[in-house]
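1. Give me a 3D structure for the following:
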Amino acid sequence: MDLQHLLVFVAAGLLLNLAPGPDVVFIVTQSVRGGVRAGIAAAAGITAGCFVHILAAALGLSALVAASATAFTVLKWVGAAYLVWVGLKMLRSRGPAALAQAGEGAASPLALRQVFVQGFGTNVLNPKVALFFLAFLPQFITPAMPHKTLAFLGLGLLFNFNALWVDIGWALAAAWLARRVGAVRRVMGGLERVAGCMFLAFGLKLALTDNPSA
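-> You can find the predicted model right below:
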């Protein structure tokens, strides 16, 4: 790939990662609740989940999921159930009281591990992420390119590396606002409720997603 196409790939990836979605909502919510470290743990978990999808897509497993109605349906319902569970957990939180330490990095190591695992789960159980990599990355791999699997892995790793810094940026911005802006911090008390509703919507939307091979 020449430099021009590589820059187009990087720019497109950054724009896609800046768009709000389940991952961004999760990172922002965790940053507000537990500070920068919690937000970075969420971003790291999501990035780890993306690595699984990239490897699966490079090896053809994601194509198999997309082609198999049964495999896609099973993963779809597991992912939808997980997103709904995360949403319900956010709705049942203590609200403003849970945000008293927001932006101060007060999350314990155990809590950070739990955030990482939740971030990993919200990403790796979403078949739409696998389908995204199958649809997006091949556009930048020419038929004449040797070692297409390695090229796929390389582009996937580059995309994920850039996404990690965007996600960390979301975490830093959310924690900074929660800590320094009093009015915003008070409003953040309702953010987890809003995020919970959004995760419920994401889960329902995923449950209603049709198999692309159908």
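2. drop to CA atoms for contacts and neighbour counts, all remaining ones
-> Noted.
3. Leu137 reaches Leu157, doesn't it?
-> No: in this structure, Leu137 is not within contact of Leu157 by Cα atoms under 8 Å, at 10.8 Å.
4. Compare these two (neighbour count), which wins?
-> Leu137 (20 against 17; other Cα atoms under 10 Å).
5. give me the number of residues near Phe136?
-> Neighbours of Phe136 (other Cα under 10 Å): 14.
6. Name the residue closest to the centre of this protein, please.
-> With distances taken as Cα atoms, centre = their mean, the residue of the chain nearest its centroid is Asp23 (3.1 Å).
7. here's the other one to compare against:
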Amino acid sequence: MIDGSAVLGVFSVYIAGVVIPGPNFVAVAHKAASATRIEALAMVAGIVLVNLFWASCAILGVGIVFAAFPWLALAVKIAGAAYLIWFGGRLIANASASQSTQRVQAPAGGFRQAFAQGFATNIANPKSMAFFAAVFSSAAPPHVNVGTFTAMLGVVFVVASSWYGFVALTLSHTLIASAYRRAKAWIDRVCGGLIVALGVRQLIR
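-> Below you'll find the predicted structure:
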């Protein structure tokens, strides 16, 4: 039997955590406006897969693991922050690179590369780790049956896919993508700066 109250509790905290902008949102928004729609959706798939992983860990007790081994949480936090700083710095460094005025087809491996970028961005995202370890895990009961566990993961899948998919589809619209290309250098600098700031913020907190 599925514990409806537990699933509803997870839904209420998770939807708030997803909608609040963070590195995942910035990465999807940038990919949607700068690449093809299929690449943006591939990035979303990578992010959603990691969210399912973190949610599974949270339900199974990752918060307890990090509490017992604080050095592990610190190591993950530093590694994630370092990746965000590197990723944002690369955006800034490449902000002035030339770009065609017309959208091009995704190169071979574009889908796989975008999926890997989404996966890497989220797995190294300290915000995701902290949210699932602290907030999400507190909303999940200590022990759940298979039905409730599956329903909770279903909530994560639907909410994350819907939100990030909406962002990807909206910002990959032709008019929005064209506007991005006209202001590419400045938008890339802003997106890169935001990601670097998020990484630095995680290091000093």
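8. Tell me how the two chains score on TM-score.
-> Laid over one another, the chains give 0.82 as their TM-score (TM-score structural alignment, normalised by the length of the second structure), with 202 aligned residues with a Cα RMSD of 2.9 Å.
9. If you count neighbours, what's buried in stretch 60-78 of the second structure?
-> 60-63, 73, 76-78 (16 or more other Cα atoms under 10 Å).
10. Quick one: distance of the longest helix seen in the second structure to the chain centre.
-> In the second structure, with assignment by DSSP state H, the single longest helix is helix 146-171. Once both centres are worked out by Cα atoms, centre = their mean, to the nearest Å, helix 146-171 of the second structure turns out to sit 12 Å from its chain's centre.
11. Stretch 100-116 of the first structure too?
-> Worked out by Cα atoms, centre = their mean, stretch 100-116 of the first structure lies 18 Å from the chain centre.
12. got the contact list for the residue mapped onto Met198 of the first structure from the second structure?
-> Matched by TM-score structural alignment, Met198 of the first structure corresponds to Leu194 in the second structure. By Cα atoms under 8 Å, 6 or more residues apart in numbering, the contact set of Leu194 of the second structure is 26, 88.
13. For Leu194 of the second structure, give its distance to Pro23 of the second structure.
-> 8 Å (Cα to Cα, to the nearest Å).
14. wait, isn't Ala116 of the second structure in contact with Met43?
-> Yes: using Cα under 8 Å, Ala116 of the second structure makes contact with Met43 at a distance of 7.2 Å.
15. how about the helices in the first structure?
-> Under DSSP H, the first structure gives helices at 3-18, 22-34, 36-59, 61-67, 69-91, 109-124, 127-136, 148-180, 182-187, 191-207.
16. Check which helices and strands the fifth one sits against.
-> Applying 3 or more Cα pairs under 8 Å, 6 or more residues apart in numbering; DSSP states H and E, we find helix 69-91 of the first structure packed against helix 61-67, helix 109-124, helix 127-136, helix 191-207.
17. The fourth one too?
-> With contacts taken as 3+ Cα pairs under 8 Å, 6+ apart, helix 61-67 of the first structure sits against helix 36-59, helix 69-91, helix 127-136.
18. Relative to Ala107 of the first structure, which of those is closest?
-> helix 36-59 (6.4 Å; Cα to Cα).
19. and the angle from that closest one to helix 109-124?
-> 30 degrees (axes from the mean of the first three to the mean of the last three Cα atoms, to 10 degrees).
20. Tell me roughly how far helix 36-59 of the first structure lies from the second structure on average.
-> Following superposition, helix 36-59 of the first structure is found to deviate from the second structure by 1.4 Å on average (mean Cα distance after the TM-score superposition for the first structure).
21. Tell me the residues of the second structure aligned with that helix.
-> Going by TM-score structural alignment, helix 36-59 of the first structure sits over residues 37-60 in the second structure.
22. State the distance from Phe149 of the second structure to Ser12 of the second structure.
-> 16 Å.
23. Over to Ala33 of the second structure?
-> When Ala33 of the second structure is compared with Ser12 of the second structure (using Cα to Cα), they lie 30 Å apart.
24. ok, the nearest residue to the residue nearest to the centre of the first structure once chain neighbours are set aside - how many residues close by?
-> Spatially, and ignoring its direct neighbours in sequence, Asp23 of the first structure is nearest to Ile46 (6.9 Å; Cα to Cα, 6 or more residues apart in numbering). Close neighbours of Ile46 of the first structure, defined as other Cα under 10 Å, add up to 29.
25. Mind checking which of Ala33 and Ser12 of the second structure has more residues around it?
-> Shown here are Ala33 of the second structure and Ser12; by other Cα under 10 Å, Ala33 has more neighbours (27 against 13).
26. For the more buried one, which residues are in contact?
-> 171-173, 176-177, 180-181.
27. helix or strand for the nearest residue to it once chain neighbours are set aside, which one?
-> Leaving aside its chain neighbours, Ala33 of the second structure sits nearest to Ala177 (4.6 Å; criterion: Cα to Cα, 6+ apart). Using DSSP states H and E, Ala177 of the second structure maps to helix 174-182.
28. what about the aligned partner of Ile85 of the second structure in the first structure, distance to Glu104 of the first structure?
-> Matched by TM-score structural alignment, Ile85 of the second structure corresponds to Val84 in the first structure. Here the criterion is Cα to Cα. By it, Val84 of the first structure lies 28 Å from Glu104 of the first structure.
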